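In: what follows is a protein structure lacking sequence information:
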């Protein structure tokens, strides 16, 4: 379990820093940076790496029922849409509120549903002592995320960033887009849970075809990336055409910006591959525990990045106090769900020992 937590934390660090290079893509419009990121991160890199490293990829997929791929594709298509909606909501309600709303909703969905959707032959922990511990920990994490967002709102107010009045309709629309985006974006972890836990892609790739655990998880991730590729590329192609910004890719200095975009994609994809390893090492509840640690850790890393890049310079003492409290609450929440996962692993070990004795 300890190695699983370490993998989840490493994944969180990479996820927390992947967007940092986007601040320095000079000469690129928003759609140039993020359209390039999704193209390399969702299609080019995953396709090349998976086909190069995974042994007998098509033979692995032949073992999997078709409903698994249809479900994964649909959920990951929604994941792409969710990220687009979130991007739109930022302009309406601001980064702080959008970030806390988005992650609060997505963390709730992506940590609770895997506890309910369990493979055939396994029992859900919902309603048990372990389940109660897990749900309590998730609640703590969501409250920490909300407080983190509130700290961001206080920071922006203290720095005079909210002087422009926004009409109620715009704010409501922004909140609606953000919540809908979070619901759609929950498709990533649910798609991974479907492919790995319900469909058994990772296990088949590892046990039947002799792939290393981290390589086996690439076979799980590829169908997820393909669904998100279609939804995001449709949107960004439209945006680039509408704003006539395709030409930015050929301007002077574009190569440097493109290298930064590719770096973003590498960090992001590495985070998801390592997350797959974390879920594997965390055991039966891995897609719940691992995702909670991933999102919580990413928030903390992103917060520290904001401090290092002076986003909190000039912020009020009150906003900084709430920021510190929110980070402590997030750590407590992670420790609680880690405790629940530890108890579950111990129970499984006891059952295995009893079966061997019998």
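Out: The structure has been received and is ready for your questions. No experiment lies behind these values; they were computed from the predicted model shown. Residues are numbered from 1 along each chain as shown.
In: C-alpha from now on. contacts and neighbour counts both.
Out: Noted.
In: distance of residue 46 from residue 214?
Out: Noted for residue 46: a distance of 13 Å to residue 214, by CA to CA, to the nearest Å.
In: ok, residue 33 next?
Out: Counting by CA to CA, the separation of residue 33 from residue 214 is 29 Å.
In: looking at these two, which is more packed in?
Out: residue 33 (25 against 18; other CA atoms under 10 Å).
In: surely the more buried one touches residue 26?
Out: No: using CA atoms under 8 Å, residue 33 is not in contact with residue 26; the gap is 9.5 Å.
In: which neighbours do the two share?
Out: residue 257 (CA atoms under 8 Å, 6 or more residues apart in numbering).
In: count of neighbours near residue 212?
Out: 15.
In: just give the nearest non-adjacent residue to it, would you?
Out: residue 206 (6.0 Å; CA to CA, 6 or more residues apart in numbering).
In: next: residue 264.
Out: residue 18 (4.8 Å).
In: wait, what's in contact with the one you found?
Out: So residue 18 contacts 263-265, 267-268 (CA under 8 Å, 6+ apart).
In: and here's the other structure:
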């Protein structure tokens, strides 16, 4: 039971980092979103995963040489799938707005990333026919209800504050949100494909908390390819966007922007760093709940961060009460999943 509690705790730390990563990025001035995102991604998807791996793995050649090539291909392709989800995420916000977009996308990601690996592994029937599995499934359903309540509260906030999507289009937005949710679950599939690296890490004596981290450079590399390509293409074809313009400001401004973007990227990476700790703390036969915990607690922490940053100021008490109700439901969901795991 102690390991389950610590696992939920580490997932909470990671989700809190994910929910807060955009705070420093939003402070970047005079840079295009594409340049800011690329700089943040350089730290998040490239530098930190490989720096951490460099500290963990004493001999890259022998370590990675012991892994079958098809495992690398699966991890990289699932990472690219996750990267496509990231691009769709931004487009979802464009057509649905932040609250509806995040709520629908996270809800789909939670379901797909949690249940599809179980179905593929052939353990879904065990999940729905055992007492522990049924309790855990109940927790997943409660989490979806909590996400829906938080999403509704956020939508009410946007209406009251007059914040609408740039080009609100429900049909386009829903399609993109569903695609975002499906493709973003690629990271969960990538982790599932990374079991050979986890086993190799444990074999050479790497602490179980860090055993999954050497796979991140490959999974995130796939995502980086998609995101960097998107940013570069946008900068190349949009006349109002230009790296030259973004780099034309005084050195002090460039340094401040770089630090802010890098900080956001580091915080984004830390969500998965602590995800690995949470995953290592959850019993292996219950590993499918890791993605559910991460996604639902992500929404919970996003609500808390929004309250802390006074984003709900001036909306009145009703939307805030609805938000708090949704967050309570998500906390209940995490506890129900914990009970389901304990009953295993």
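Out: Done, it's in. Source: prediction; values computed, not measured.
In: any idea what the TM-score is?
Out: Here the TM-score for the pair of chains, by TM-score structural alignment, normalised by the length of structure 2, is 0.91; 336 aligned residues with a CA RMSD of 2.2 Å.
In: so the residue nearest to residue 212 of structure 1 makes contact with residue 220?
Out: No: in this structure residue 206 of structure 1 lies outside contact range of residue 220 using CA under 8 Å: 11.2 Å.
In: and the two? Which one has more around it.
Out: More crowded of residue 206 of structure 1 and residue 220, by other CA under 10 Å: residue 220, with 29 against 21.
In: corresponding residue for the more buried one in structure 2?
Out: The alignment partner of residue 220 of structure 1 in structure 2, by TM-score structural alignment, is residue 215.
In: which residue ranges form the strands in the stretch 1-150 of structure 1?
Out: For the stretch 1-150 of structure 1, no strands are identified by DSSP state E, counting those that start in this stretch.
In: tell me which residue of structure 2 lines up with the residue nearest to residue 264 of structure 1.
Out: By TM-score structural alignment, residue 18 of structure 1 lines up with residue 21.
In: ok, its match to residue 176 of structure 2 distance?
Out: From residue 21 of structure 2 over to residue 176 of structure 2 (counting by CA to CA), the distance is 23 Å.
In: out of everything not next to it in sequence, what's closest to the residue in structure 1 that residue 77 of structure 2 lines up against?
Out: Aligned by TM-score structural alignment, residue 77 of structure 2 pairs with residue 74 of structure 1. Excluding the flanking residues, the one nearest residue 74 of structure 1 by CA to CA, 6+ apart is residue 227, at 6.8 Å.
In: neighbours around residue 133 of structure 2, how many?
Out: Count around residue 133 of structure 2 with other CA under 10 Å applied: 21.
In: tell me who's in contact with it.
Out: 126-127, 340-341, 344.
In: repeat for residue 114 of structure 2
Out: Residue 114 of structure 2 neighbours (CA under 8 Å, 6+ apart): 188, 288-292.
In: aligned partner of it in structure 1?
Out: Match for residue 114 of structure 2 (TM-score structural alignment): residue 111.
In: for residue 44 of structure 2, same thing?
Out: Looks like residue 44 of structure 2 aligns to residue 41 there (TM-score structural alignment).
In: isn't that match right up against residue 263?
Out: No: taking CA under 8 Å as the definition, residue 41 of structure 1 is not a contact partner of residue 263, at 9.3 Å.
In: these two: who's more crowded?
Out: Of the pair residue 41 of structure 1 and residue 263, residue 41 is the one with more neighbours under other CA under 10 Å, namely 25 against 20.
In: how much space between the residue nearest to that one when sequence neighbours are not counted and residue 328 of structure 1?
Out: Nearest residue to residue 41 of structure 1, sequence neighbours excluded (CA to CA, 6+ apart): residue 265, at 4.3 Å. Plainly put, residue 265 of structure 1 is 30 Å away from residue 328 of structure 1 if you go by CA to CA.
In: between these two, which is the more surrounded one?
Out: Legend: neighbour count by other CA under 10 Å for residue 265 of structure 1 and residue 328, higher for residue 265 (26 against 14).
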